[in-house]
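Undergrad: sequence and predicted structure are below.
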Amino acid sequence: MCHACKKLRPIGTACPCRASAPKRKHKSKNTRVKGKYDHQWQKVRAQAIRLHPFCSHCGTTHDLTGDHIVPLAQGGTNTLDNVRVLCRSCNSRREQAIRRARKAP
């Protein structure tokens, strides 16, 4: 049964109503979807960007994001002293370096 149109379909066949919708390869990285980042994080991130309106690594003022110095998974908090401002490319570069370091023996 197709969950979208509620019609019975043979097992292994795709429903025509789903054919037009493109499938996403990756989940959205929207902060509201993750569940870890609440309204407090949004306020702290915005305040950090107002106080420090450029990337800490490369100095650009374009496409800025807030980044936890100590990640929440490792006991970090959503406070101003645990946030640094990075541009999106520096933030993703840093994240990739952390992932590579975890995989290394």
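TA: Done, it's in. Just so it is clear, the model here is predicted, and its values are computed rather than measured.
Undergrad: please make it C-alpha for all contacts and neighbour counts, starting now.
TA: Fine.
Undergrad: what's the end-to-end length of stretch 32-44?
TA: 15 Å (C-alpha to C-alpha, to the nearest Å).
Undergrad: ok, structure two:
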Amino acid sequence: MQRPCIGCGALIPSGSRCGQCRPKRPPTPRRKGRTATDWRWRKLSQKLRRLSPFCEKCLATSDLTVDHIIPPTERPDLVYEILNLRVWCRSCNGSRGNRVTDQERQQVLDAIAARSLRVETRNASNRY
């Protein structure tokens, strides 16, 4: 069944506009860092969702995502840092937005510093 184009009225087989009347979309800029197609991020996200198969906030078990505690826009160097990630459902993650409290930020940075100190101490004791 053919329909008329809403732009020029010509009969078209499908859609609402013919190729000439269809608005041209500007190319989307490529984001730097983590994207949904980034292999490393996909593997890390799958691993974390497998290890924690529920939302850490509301305990939901469906539509899980991995949330950055400190957003990548603030600290791009922590994108793949496991201590900066948590499993939340999509609704909890969406309601949080891009906000982080000073307490949450400090907890993440303290945990990273403590891990670095443990690694240094372990490496120093293995030298002798």
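TA: Here it is on my side, so go on. All of these numbers come straight from a predicted model, not from anything done at the bench.
Undergrad: TM-score of the superposition?
TA: The TM-score (TM-score structural alignment, normalised by the length of the first structure) is 0.58; 75 aligned residues with a C-alpha RMSD of 3.0 Å.
Undergrad: show me what Asp102 of the second structure aligns to in the first structure.
TA: Matched by TM-score structural alignment, Asp102 of the second structure corresponds to no residue in the first structure.
Undergrad: list the contacts of the longest helix anywhere in the first structure.
TA: Looking across the first structure with DSSP state H, the single longest helix is helix 88-103. The contact list for helix 88-103 of the first structure (C-alpha atoms under 8 Å, 6 or more residues apart in numbering) reads 57-58, 63-65, 67.
Undergrad: by how much does the host helix or strand of Ile49 of the first structure deviate from the second structure on average?
TA: Using DSSP states H and E, Ile49 of the first structure falls within helix 39-51. Compared with the second structure after the fit, helix 39-51 of the first structure shows a mean deviation of 0.8 Å (mean C-alpha distance after the TM-score superposition for the first structure).
Undergrad: and that helix, how far out from the chain middle?
TA: 16 Å (C-alpha atoms, centre = their mean, to the nearest Å).
Undergrad: what's the answer for stretch 114-128 of the second structure, then?
TA: Stretch 114-128 of the second structure has its C-alpha centroid displaced from the chain centroid by 32 Å (C-alpha atoms, centre = their mean).
Undergrad: what of stretch 69-87 of the first structure?
TA: The chain centre lies 14 Å from the centre of stretch 69-87 of the first structure; the measure is C-alpha atoms, centre = their mean.
Undergrad: Gly66 of the first structure versus the residue lying closest to His52 of the first structure once chain neighbours are set aside, what's the distance?
TA: Nearest residue to His52 of the first structure, sequence neighbours excluded (C-alpha to C-alpha, 6 or more residues apart in numbering): Val85, at 6.9 Å. According to C-alpha to C-alpha, Val85 of the first structure stands 5 Å off from Gly66 of the first structure.
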